[in-house]
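> Model the structure of this input:
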Amino acid sequence: MSALRPIAFLEEVRNTPHICLAEGLRAANRAVMKHYVDSMAGSPVNPVQMSLLMRVYYLRNATMQTLAQHMETDRTTTTRNVDVLVRDGFLEIGEGKDRRQRLVRLTERGHEALEVSIPKWRKAQDELKNALGDELWNNILREARTLIELGGIACDRTAQAA
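The predicted structure follows:
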């Protein structure tokens, strides 16, 4: 096997903590998710499911498309996550104005899961907020929103160019 030739860019970033923003954000997301998962141990739902149940609570009867928009994810991912919560009895799907429209709503079990999980979720949230401080907490959320909006613009530009 021959010796590998140096690649200039990779040598430049060799000692950086993360090679790119995506890698850094994934690592941060894993750390934050681990904190929520650990804090919510024993809850009937995990943090991702908790977010989905909270959105359904706010929206009451939501179509998959509306729910996906509010979760800021694609419809396929939302449907897959909803299906698990339906299977486990936390959500139910009913018909909307016509048979093609499916409306997602909380079941009694889903409502109870929220009531049981919220204190643990809030504790995790409060611990992170206290560790970061109000200013950094608010900056992170604001900058995350900026990244989300830039991502949408980048996707829109790519679609328009095609």
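
> Could you use CA atoms for every contact and neighbour count after this?
Noted.

> in which helix or strand would I find the residue nearest the centre of the chain?
The residue lying closest to the centre of the chain (C-alpha atoms, centre = their mean) is V48, at 6.1 Å. Here V48, judged by DSSP states H and E, is contained in helix 47-59.

> got the contact list for that helix?
33, 36-37, 40, 62, 67, 70-71, 81-82, 85, 91, 104-106, 110, 114, 117, 121 (C-alpha atoms under 8 Å, 6 or more residues apart in numbering).

> Identify each buried residue in that helix, please.
47, 49-50, 52-57, 59 (16 or more other C-alpha atoms under 10 Å).

> roughly how far is it from the heart of the chain?
Distance of helix 47-59 from its chain centroid, counting by C-alpha atoms, centre = their mean, to the nearest Å, is 10 Å.

> next up, for comparison:
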Amino acid sequence: MPCYAGSIRQASRIVTQMYDQTLKPSGVKITQFGILRLLSACPGLTTGSMAQALAMDSTTLTRTLKIMEENKWIEARPGEDRRERHWKLTRAGEDRLQQALPLWKKAQKEFAQMASDVDLDGLTRAVFHLVQKTAA
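Here you go, the predicted model:
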């Protein structure tokens, strides 16, 4: 009997490695790229709201945000509750996103060519649906 979790994790690792390799010249990993894009579209998000939007656990997200903050790509300002932090891109983060964007587009194209026999739109819809069901 196949393990659904194992199969999805294996596919995720392979796709992540491919995107990370293509993004390497920008110094951005695919997880960081997703955060940069999210904050570009929605500045001021809290760690919790980002974790929810990205379907990431807060511990993993916090580790990634720390690295990105140390790189000066993002910065936080406190919320009304001192524990709450609102994140936004810095100028360096915006520049890094612009540098990574054409590489990400290249990775998208390479992945689409590699998986040309797969209904990627259908797969994307199915994964989105699965995330919505499990996040509820």
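
> hmm, back to that, filter the contacts of helix 47-59 of structure 1 down to just the ones in helices.
If you go by DSSP state H, the contacts of helix 47-59 of structure 1 have 33, 36-37, 67, 70-71, 81-82, 85, 110, 114, 117, 121 in helices.

> Quick one: the residues you listed as CSV, columns for neighbour count too.
Below are those laid out as CSV (neighbours: other C-alpha atoms under 10 Å):
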residue, neighbour count
M33, 16
Y36, 22
V37, 19
L67, 23
H70, 14
M71, 16
N81, 14
V82, 24
L85, 20
G110, 25
L114, 23
S117, 21
W121, 23
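
> Between these, which sits nearest E23 of structure 1?
The closest of these to E23 of structure 1 turns out to be M33 (C-alpha to C-alpha; 15.2 Å).

> Kindly state which residue of structure 2 is aligned to the closest one.
Taking TM-score structural alignment, the alignment pairs M33 of structure 1 with T16 from structure 2.

> Nearest residue to that match in space, please, no chain neighbours.
Closest residue to T16 of structure 2 apart from its sequence neighbours, by C-alpha to C-alpha, 6 or more residues apart in numbering: I30 at 6.7 Å.

> In structure 1, what residue corresponds to that neighbour?
Checking TM-score structural alignment: I30 of structure 2 goes with P47.

> separation between its match and Q125 of structure 1?
Distance, P47 of structure 1 to Q125 of structure 1, using C-alpha to C-alpha, to the nearest Å: 11 Å.

> got any residues that touch both of those two?
In contact with both P47 of structure 1 and Q125: Y36, using C-alpha under 8 Å, 6+ apart.

> in structure 1, which helix has the most residues?
Using DSSP H, we find that the single longest helix of structure 1 is helix 134-161.

> Name the residues of it that are buried.
Going by 16+ other C-alpha under 10 Å, helix 134-161 of structure 1 has no buried residues at all.

> how far does it sit from the chain's center?
Between the centre of helix 134-161 of structure 1 and the centre of its chain there are 14 Å (C-alpha atoms, centre = their mean).

> helices or strands next to that helix in the packing?
When contacts are defined as 3 or more C-alpha pairs under 8 Å, 6 or more residues apart in numbering; DSSP states H and E, helix 134-161 of structure 1 packs onto no helix or strand at all.
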